[in-house]
Structure formats: structure tokens, C-alpha cells
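A.B. asks: Here is my input, please return the structure:
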Amino acid sequence: MDQDTKTRLMQRSEADIDAVIEQVRPIIDDVREKVTPISSVGLYVPGGKNQYPSAVYMLGIPATLAGVKEIIMVTPPRSDGKIGDALLYAAEVSGIKNIYKCGGAQAIAALAYGTESIPAVKKVLGPGSPYVAAAKQVLSGIIDAGMPAGPSESLILCDETADPHNTVLDILNEAEHGPDSAALLVTHDEALAKDVHQRLPEAINALPNPQKDWLIHNMAHYSGIVFTSSMEESINFCNAYATEHLLVKVKNPDDIIPQPVNAGEILIGETTPSSFGNYGIGINHVLPTGGKALTYSCTSIWDFLKRTSLARMTQEGFDSLKEPVTTLTDYEGFPAHGNAIRKRKSP
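C.D. replies: As a prediction, this is how the structure comes out:
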């Protein structure tokens, strides 16, 4: 990871810290929130197909800046039984010191229950295969499974101004992650849809294996072109799909961007392909998948923090709230709640 990329990621996370400080400041004189780091987290870094140092710093930097005391990283080893130097370097610069060669559903189980060598943690974050995603769901009663982050997916929302050559590249950008990835062009422009459809086979065949075979498979099952009747219908589809990555390539993006509300990230324009979001802009590429962007957000420092409410009543506040609060305790049938106020001795 180059220094500029690390700096951008740290600046983004530091901006999140500034927001945390604002939360700590009293909302009124005697009611506030205390923000503290989660005591221990597990970072799952996938490695079944390739090694991904970018996933290390996307998870490690916000965890370190949040102040998490125990950060555990698990990742599948290479075929030679080792973890690649790039991953180890990314872990070092991200502040991760505890790394275990362990992957798949068993890695999530190890983080949830602990083993003789791997300590149990309170929360796990990171993208993975469908097996990893399923393990998180199964173990969600044991460990905070964090945001669902499974096979990669993307939508490219376009009007007639989108470049068809670039749009083919954009579809393949995320679809090449694996045979279970999904990438869809969503457009109401028939000419663009036909042009892209004609160009895709040649572009796929020009790629090496295994990516070519993965693309052929996912194009037959998950990826392709969604042709709509209007921009409004295209946007409605995007919101229903709730994708991980949304790339918007339209004539007037400022008019369109407020309308898609369900996406892990929204990238804008021909000069912002997903590759930059995946590696170097400073936004986080660990994002909700499988429609979970309906309720989940992009990974940030907040995923490694928790908030605790704090309150202290003065005698004046006690007296002013006594009647309305006991009215509610009586109505809801909680006499002991009411007695804790009515029968309380003055200090």
C-alpha cells in the first residue's frame, strides 16, 4: 500500500473520529453518550482465490484508529502453507499484530468459540465466500457477525451518455471476483444496452483464466443487462436490488444521486471506476451484499465502536419530571417503577 492511499484512509477514519467526539459532547447539560471501542474483533481476510492486501488495510486501519485493544486477523494460507508478504506488510502498517492461518466457515467458528490457539472475539468483520457468510449467520447468537459481506456485486446505472466501451469494462470490473459474483448494467437506453451486449463476449474472451471461466459462468447465472422503460424505473430497480457497488454514469449526476438510497457505495462518472473505490480513494470497500444495503452501511470506524448512554439528574430535573414519568409508570402497570420516584428519600 502506498503512502498516499494510507493517508487517504486515515483521513477518512479521522473524520469519523471527529464525529465520535461530537457524540461525546453533552446533548444537554446532563444527558450524553459515551463512545468506547469494542474490546476485541476478528478481521476475516479472504484468500481462497487470491490474496487481498487491500482487505487488510480496509479493515485494520479503522479498527486500530478506533482503539480496539485486541485485533485478530484470520486468512486462508496460500497453497505453500504461507501467508503472502503483501498481506503481512499491510497488516503491519495497519496495526494488526495477531494473524492466524485459518479460513472459511471454520475460521468464523474459531473466532466465535475460541480454540487452543485462536482466542474468541466479540465481533467479526470482513468479506468472504457464501460459506463464510452462512457461518456468520449461524453463529450470530454467539458472536456479533457484523455486516453481511459475501460474493461481490455491482450495478452500473447509465443513460445514453455512458461510454459503451467503458461500460463493458465496468461490468467486468466486479464480475471477475468469482463465479458467484454479479454485475448488471441498468439502463433505459436501448442503443447502449445492445452495444454493450455485443461487446461483452469479446471482452470476456480476452481475459485470462480463471477470470474468463468465472465470467462466463456468472454471466449465465447472475450478471447481464437490465433494460428498463425510464430512468425512474432504473432507479427503482437499483433501490430494490440494494447493491454493494453502484456506479452512476449519467448526464446530470447531481440530479440523480439523491434518488438511489440503497447501496453500499455510490461512485459517480466515467472517471470513477470501482477499481479506485476498491483500492485507493479512501472509501472502504468492505460493503453489505445480498440486498443488505437496505439496512446496513459501509464499513467505517463506527463498526468498531459502541455507544453507551449517560445521564445524571439534578434535584430540579427530578422534581420537574416526577409527575409526567409516574403518570407513564402507572399507565403501563409498573408500580415499582413509580415507587422508585414517589417514595425516594431526598439526598
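
A.B. asks: Please make it C-alpha for all contacts and neighbour counts, starting now.
C.D. replies: OK.

A.B. asks: Residue 19: neighbour count?
C.D. replies: For residue 19, the count of nearby residues is 12 (other C-alpha atoms under 10 Å).

A.B. asks: Please generate a structure for the following sequence too, so the two can be compared:
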Amino acid sequence: MNQARIRLATVTVAPFALALGIQLAVLLIVGDRLPDSLATHFDISGDSDRDPMSRTAALVASVLLFAGVGALWVVSALGSPLTARALKWLTAGGWALGGLLGYTLTATLFANLDATDSSAVRLPPWQLGVGAAVALAAAGLGLLLTRFVPNPGHEPTGDDGTTRIDLAEGELAGWSRRTGSGPLLAVGLATLTAGVFVAVAVSWRYGPMVCVIGLLALVFASAHVSVDRHGLTVRMGALSWPRVRVPLEDIDTASSRRINAVADYGGWGYRIRHKRTGFILRSGEAIVVRRANGREFAVTVADSATAAALLNTLVDRRKRG
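C.D. replies: All right, here's what the predicted structure looks like:
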């Protein structure tokens, strides 16, 4: 692992390690004032509404939670190349989640201090507001730290003026690149984590539904884009499914264009607009293919100019053949 990847992994896992460290320190300092069973679940009014959890079980659950979420965030950051903006969103989301979980779980410990009856323990609703403020502050710190972390997966984009690639007759060529969305990745991971919480703390009937939403967000948070003799192919998610393909015979021209995700397509993910569709993971450069029927298909990805130039060359070759 090179120095850039080590620094990225450190910044990514830091909020969860810090939150766990603070909670362990609190347990060490005030452990003698905590009851053997802790109130860990509260209703909207702040009253304890579930059976208490043993202090050991609460500690094990915290360690597993922070270790699991931290590992997910590190794998997401290092698993595939992301743009600098995507890494910033992913890092900020991790710090926000670490801050929120860290404050909430630590506040729960303080709520249990000197308690003789777990059913009488309260966690006032205003604590959630403080937790949200801590999450925002932590997100800001995470964004600040990304300035000192180089993106190990970022590569320079191609020359936007390139429209063709010089290939000899019969010479084969291909292009591929992974692309991803930090916001969608953060939303997917956070929703998946929330689903596990709901399943354990609320009901097994609702937890899986929340997990499914998180998994869907993760599927559409990354893609593998390739250009070859078959045309333009976009394979979504780690399993490369679902897949979208625009065959060469359906392509008129291809170009590299800068796209604003919200202004041009109304958001992120697989988007359908008037006379155009697209797999939009971020704002920035994209391959834009004009089909023979006049409709456009776009996918945001780095080095889109090279991909567009190769597509035009392959389309020309097919027309000549």
C-alpha cells in the first residue's frame, strides 16, 4: 500500500476509531457509576422503552459497530478510483456518521450514571439536536483533512479536443474506467447501518426493508464504464449488474461534455429526461453519446474525451466496413 492510500485509509477510519476511543475512555472513567444493565433504547419523548442491555453486551456491540462501519468506509474509499469531489463527500459523510454515533452512544452512557432503575433513565430529545451539531462539525473537520490526502485513484482527464484515435486497419483497442459517487456511497452505507440498527433495536420486520434501500444505493453508487468493438457499456455496482449497453450500430457520434448533475439531469443515479437518459454519479465530465434516433445517453466518468474519441473511431470503422 503506497503512502497516499495509507493516508486516505487513516483519514477515513479515524472518526470511527476516535468515537470508539472516547466511548471506551468514558467507560473506564465512570464505569464504577454505571449499573450492570444499561438503558440503550429510547422513544421520541426520551423515555427508555426497551429491556436494558448488559454493560458487557453494550461494549461488544459498540466495538462491532464502529469496527464494521469503519471497515466499510475504508473499503469504499480504497476499493475503486473516485474523483476528488467524491472522496470529499465520502470522507465528510464518514466523519458526520462517526460524530453522530459517537456522541449519541456516549450521551447514553452519561444518561445511565448512578441509575438504580433502567426504566427511569431518560435521553432528552434535545440530545439529538446536539448530536446533529456534532455531526456537522465533524463533517467540516473531515472535509478539512481531505486537503492533506492525495487521491490515489485520480488520473488526468483526456484532451477535450480529441475527436478520433488513430488506429491502423484491423487494430483492436479498448478503454475502461471505474467511476463512483461519494454522496450515494455515503447514503448507502449510512442507510445499511441504520437498517441493522432498526433490525436489532426496533423490529426485524422493518430492518431488512431499510437494508434493501441501502443496498440499492450502493449498487448505483459506482460503475465500470467500457468502450470496445461492442460499443459503450456501463456495468453498475460491485457485481457489474444491472448493465446498460449502447451498441456501435446505434451510435451516431460521441463527445466529452461537462455536466451539472442537478441542472442537466435533476439529480444523481440513473436519470431519464426529455430525449436523453444518463447514469449520473457526479457533476463534471461525461461521455455523451448521440444515438441514431437523436436521443442522448450520458455517463459521468474521468478521461471521457479518450473514450469518446475511441467510440467515434470505432463507429467510423463500422460505417466504412
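
A.B. asks: Got a TM-score for the two of them?
C.D. replies: After superposition, the two chains reach a TM-score of 0.20 (TM-score structural alignment, normalised by the length of the second structure), with 117 aligned residues with a C-alpha RMSD of 7.0 Å.

A.B. asks: can you give me the strands for the second structure?
C.D. replies: Secondary structure of the second structure (DSSP state E): strands located at 37-38, 53-54, 175-180, 222-228, 231-236, 243-247, 251-259, 269-273, 276-280, 284-291, 296-300.

A.B. asks: now for the second one, which elements pack on it?
C.D. replies: Spelled out, that is strand 53-54 of the second structure. Contacts defined by 3 or more C-alpha pairs under 8 Å, 6 or more residues apart in numbering; DSSP states H and E place strand 53-54 of the second structure against strand 37-38.

A.B. asks: Show me what the strand it packs on is packed up against.
C.D. replies: strand 53-54, helix 55-79.

A.B. asks: Out of these, the one nearest residue 251 of the second structure is which?
C.D. replies: helix 55-79 (31.7 Å; C-alpha to C-alpha).

A.B. asks: contact partners of the closest one?
C.D. replies: 5, 8-9, 12-13, 16-17, 19-20, 35-38, 87, 90, 94, 185, 189, 193 (C-alpha atoms under 8 Å, 6 or more residues apart in numbering).

A.B. asks: redo that, cut-off 7 Å
C.D. replies: 9, 12-13, 16, 20, 36-38, 87, 94 (C-alpha atoms under 7 Å, 6 or more residues apart in numbering).

A.B. asks: The strands of the second structure into JSON lines, with extra columns for mean neighbour count and distance to residue 140 of the second structure?
C.D. replies: Below are those laid out as JSON lines (neighbours: other C-alpha atoms under 10 Å; distance: least, C-alpha to C-alpha, whole Å):
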{"stretch": "strand 37-38", "mean neighbour count": "22", "distance to residue 140 of the second structure": "32"}
{"stretch": "strand 53-54", "mean neighbour count": "15", "distance to residue 140 of the second structure": "34"}
{"stretch": "strand 175-180", "mean neighbour count": "20", "distance to residue 140 of the second structure": "22"}
{"stretch": "strand 222-228", "mean neighbour count": "23", "distance to residue 140 of the second structure": "24"}
{"stretch": "strand 231-236", "mean neighbour count": "22", "distance to residue 140 of the second structure": "30"}
{"stretch": "strand 243-247", "mean neighbour count": "15", "distance to residue 140 of the second structure": "36"}
{"stretch": "strand 251-259", "mean neighbour count": "21", "distance to residue 140 of the second structure": "26"}
{"stretch": "strand 269-273", "mean neighbour count": "15", "distance to residue 140 of the second structure": "25"}
{"stretch": "strand 276-280", "mean neighbour count": "22", "distance to residue 140 of the second structure": "25"}
{"stretch": "strand 284-291", "mean neighbour count": "23", "distance to residue 140 of the second structure": "23"}
{"stretch": "strand 296-300", "mean neighbour count": "24", "distance to residue 140 of the second structure": "26"}
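
A.B. asks: Now do the residue lying closest to residue 234 of the second structure once chain neighbours are set aside against residue 245 of the second structure, distance only.
C.D. replies: Distances taken as C-alpha to C-alpha, 6 or more residues apart in numbering place residue 225 nearest to residue 234 of the second structure, at 4.6 Å, with adjacent residues excluded. For residue 225 of the second structure, the distance to residue 245 of the second structure equals 10 Å [C-alpha to C-alpha, to the nearest Å].

A.B. asks: Now for those two: what residues contact both?
C.D. replies: 233-234.

A.B. asks: on that earlier part again, if any of the contacts of helix 55-79 of the second structure are buried, give me the PyMOL selection for them.
C.D. replies: Of these, the buried ones can be selected in PyMOL as follows, counting by 16 or more other C-alpha atoms under 10 Å:
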select buried, resi 9+12+13+16+20+37+38+87+94
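
A.B. asks: how about the contacts of helix 55-79 of the second structure, which pair is most distant?
C.D. replies: The most widely separated members of the contacts of helix 55-79 of the second structure are 36 and 87, with 41.7 Å between them, by C-alpha to C-alpha.

A.B. asks: Could you pull out the buried residues of the lengthiest helix in the first structure?
C.D. replies: Longest helix in the first structure, counting residues (DSSP state H): helix 3-24. The neighbour-count check on helix 3-24 of the first structure (16+ other C-alpha under 10 Å) flags 6, 9-10, 12-14, 16-17, 20, 24 as buried.

A.B. asks: what helices or strands is that helix leaning on?
C.D. replies: strand 31-37 (3 or more C-alpha pairs under 7 Å, 6 or more residues apart in numbering; DSSP states H and E).

A.B. asks: which strands and helices sit next to the strand it packs on?
C.D. replies: helix 3-24, strand 305-311.

A.B. asks: quick one, which of these is nearest to residue 171 of the first structure?
C.D. replies: Of all those, the one in closest proximity to residue 171 of the first structure, counting by C-alpha to C-alpha, is helix 3-24 (24.4 Å).

A.B. asks: Strand 305-311 and that closest one, what's the angle between them?
C.D. replies: 20 degrees (axes from the mean of the first three to the mean of the last three C-alpha atoms, to 10 degrees).

A.B. asks: Using the three-state scheme, assign residue 99 of the first structure.
C.D. replies: Per DSSP: H, G, I helix; E, B strand; the rest coil, the local secondary structure of residue 99 of the first structure is strand.
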